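sequence and predicted structure below; questions after.
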Amino acid sequence: MGKVNVWMKRTFIVVISLIAIIGLLLLGLTLFSHGHLHKDEEIEDMIFGLHFMYAIAVVSVVLAVIGGFGVCKEKKWALIVFVVGMILSSLLLFGIEILTLALQPQMASELQLQYMHMLPLSNASEIMVDSLGEIQSELQCCGLNEGYLDWDYNIPDSCLCAENSINPCVAAPRKSRLFEGIVDDEPIMIYRESCLQYIIKTVMGVIKIAVGIMMAVTLLLVLSVVLGIIILCRLDRKVDTPPVVYSSEAKAGNYATLTETTEDT
């Protein structure tokens, strides 16, 4: 069995340690998300994704432990399990990344249809109004499709323009709820643009960031596979030992004994 270079071992341990840390962070994030969404009505639609994240996190940590054991104890079976598991994980993540990028237009269309079902906003539930109000304040917009007209005359305070507003504003209709109890003729400015375009843009941006992170993790897995294969090749290398040659002359011993002659005095 060959000997593995100590720097190769250390590099491999650093890489699998990063994989284990990422797996533990993903596991913690999944546990937090599961607990946060436990009482949510839409948890049933997300349960498959949560279980998938659990599986990816646990498998990453287990494979990292197996790989660390294999490289420290120089066990080839453990390294083979690690390499095969990481190859399968890399292929799975790579397929998910390609599928996600290919389905982005369809995801944007489905998201748009989902929000369009909320119209008219004047008849929306209180929970939906509060949720959309937070979006309007954060993204500096009003309404979903046709701006403030989606609210009819029941325009919420979240449509009011902030002093440092980036998006353009317009004067609110005089018949809107915003003018209740106001007697002066001062205009009330509200956001002009609708929120749906900003919502879709924000969600698609988050998806692209998530795919980018997944690609970085996939490259890290590929690097660990390459290092694992190199270490396996080193372990399989036979150590050349010099052959032992028998010599009759060595047995007989061609040696001369040096003696000192002394003269009797």
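Looks like it arrived, so ask away. Numbers count the residues shown, from 1 in each chain.

all contacts plus neighbour counts: C-alpha atoms, from now on.
Will do.

off-centre distance for the longest helix seen in the chain?
Counting residues, the longest helix found in the chain (DSSP state H) is helix 196-236. In terms of C-alpha atoms, centre = their mean, to the nearest Å, the centre of helix 196-236 is found 7 Å from the chain centre.

who does that helix touch, helix- and strand-wise?
With contacts defined as 3 or more C-alpha pairs under 8 Å, 6 or more residues apart in numbering; DSSP states H and E, helix 196-236 has these neighbours: helix 6-36, helix 76-102, helix 104-116.

tell me the helix or strand right after that helix.
The helix or strand immediately downstream of helix 196-236 is helix 248-252, counting by DSSP states H and E.

can you mark which positions in that next one are buried?
For helix 248-252, a neighbour-count test (16 or more other C-alpha atoms under 10 Å) marks nothing as buried.

so what touches it?
The set of residues external to helix 248-252 that reach it, using C-alpha atoms under 8 Å, 6 or more residues apart in numbering, is empty.

again, but for stretch 60-80
Residues outside stretch 60-80 that contact it (C-alpha under 8 Å, 6+ apart): 9, 13, 16-17, 19-21, 23-24, 81-82, 85-86, 228, 231-232, 235.

can I get the buried part of these as one PyMOL selection?
Selection of buried members from the contacts of stretch 60-80 for PyMOL, criterion 16+ other C-alpha under 10 Å:
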select buried, resi 9+13+16+17+19+20+23+24+82+85+86+228+231+232+235
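
ok, second structure coming up, stack it against the first:
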Amino acid sequence: MAQINSCIKWTFTVFNVFFAIFGAIVILIPLLSQVYIRDDMEGRTTGLVVLYVVGAVTLVIAVLGAYGAHRENKVCLILFLVCMVIGTLMMLRIGIVAAFFRPKLTEIMSDKFKELLPLDTATEEVKNMADAMQSQLHCCGLFSYSDWENNVPDSCVCSSMEVEEGMCQSLTYLSLYPRKQIYSKPCFPILMRFILVVADIMTGLVFSLATLALLGMILSSIMIHQLRHPARTTVLMVPSIFTTGPPKYQELQNPPVY
């Protein structure tokens, strides 16, 4: 005999379906980034692994909760509840810290990039990274082309079409002729827009997971309570004043005499 309310069971099942879809989306994000971004992924390995782990754990927990509700298995539901409590606390902690540092992220990244200047005397790894960024984002220097001092690389040079589109500026050295057309925009503002978008997406994912975990914690607690205290058939004792019984008196009639 079913001990869990059918409405709660179906609500919990739908919740776990959405929970599983959310986990699949978390797995899909790094997968698509690896498919469509074919440049060097070495510096992004840690972030991709974290997303894969979070997505896989989310899927496993969703399956555990759905199985526990379908079979009315108290052990599975208790494990699910423990995972939801831990997940809620972890996601809230990460989300609050991320939201706190969000306004300071530009300043922090600016200080980190300023440590790499000047670019012409930086390491070969930094130069290669800067060249790749300038070629892809169509910019020159981190904060200005002067970050390269007097050694502006070819990755800053505009094409003739870009010159016509007004994306460039003239650069003239004291002993250089003709003029060199380089990108007018620095790379740091463009790069920060991408970083802030990614940070906002990650923060939204974290708070969404926290909300789902909190909802799962509430539903699983209700079902565990119903399994521990199953509904019992309640017998209503009807007072005697509402019961039908013999009348308090009977009308007596004398039989007719013939």
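Yep, it's here. Here the structure is a predicted model, which is why all the values come from computation and not from measurement.

and Ile190 of structure 1, that's in a helix?
No: under DSSP: H, G, I helix; E, B strand; the rest coil, Ile190 of structure 1 sits outside any helix and is assigned strand.

give me the neighbour count for it.
Other residues lying near Ile190 of structure 1 total 26 when counted by other C-alpha atoms under 10 Å.

could you do the one 10 residues further on as well?
When neighbours are counted by other C-alpha under 10 Å, Ile200 of structure 1 registers 17.

that one -> structure 2?
Using TM-score structural alignment to pair residues, one finds that Ile200 of structure 1 aligns to Met192 in structure 2.

give me the nearest residue to that match, chain neighbours excluded.
Distances taken as C-alpha to C-alpha, 6 or more residues apart in numbering place Thr106 nearest to Met192 of structure 2, at 6.9 Å, with adjacent residues excluded.

spatially central, which residue of structure 2 would that be?
For structure 2, Leu205 is the residue whose C-alpha lies nearest the centre (C-alpha atoms, centre = their mean; 1.5 Å).

please name the residues that touch the equivalent of that one over in structure 1.
Superposed on structure 1 with TM-score structural alignment, Leu205 of structure 2 falls opposite Ile213. Applying C-alpha under 8 Å, 6+ apart to Ile213 of structure 1 gives no contacts.

from Thr11 of structure 1, how far out is Ile213 of structure 1?
According to C-alpha to C-alpha, to the nearest Å, Ile213 of structure 1 and Thr11 of structure 1 sit 22 Å apart.

just to revisit the earlier point, what do we get in structure 1 for the residue nearest to Met192 of structure 2?
Aligned counterpart of Thr106 of structure 2 in structure 1: Ala108 (TM-score structural alignment).

the alignment partner in structure 2 of Leu93 of structure 1: what's it in contact with?
By TM-score structural alignment, Leu93 of structure 1 lines up with Met91 in structure 2. Met91 of structure 2 makes contact with Val206, Phe207, Leu209, Ala210, according to C-alpha under 8 Å, 6+ apart.

JSON lines for those residues, including neighbour count?
JSON lines is the format used below for these (neighbours: other C-alpha atoms under 10 Å):
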{"residue": "Val206", "neighbour count": "21"}
{"residue": "Phe207", "neighbour count": "18"}
{"residue": "Leu209", "neighbour count": "23"}
{"residue": "Ala210", "neighbour count": "24"}
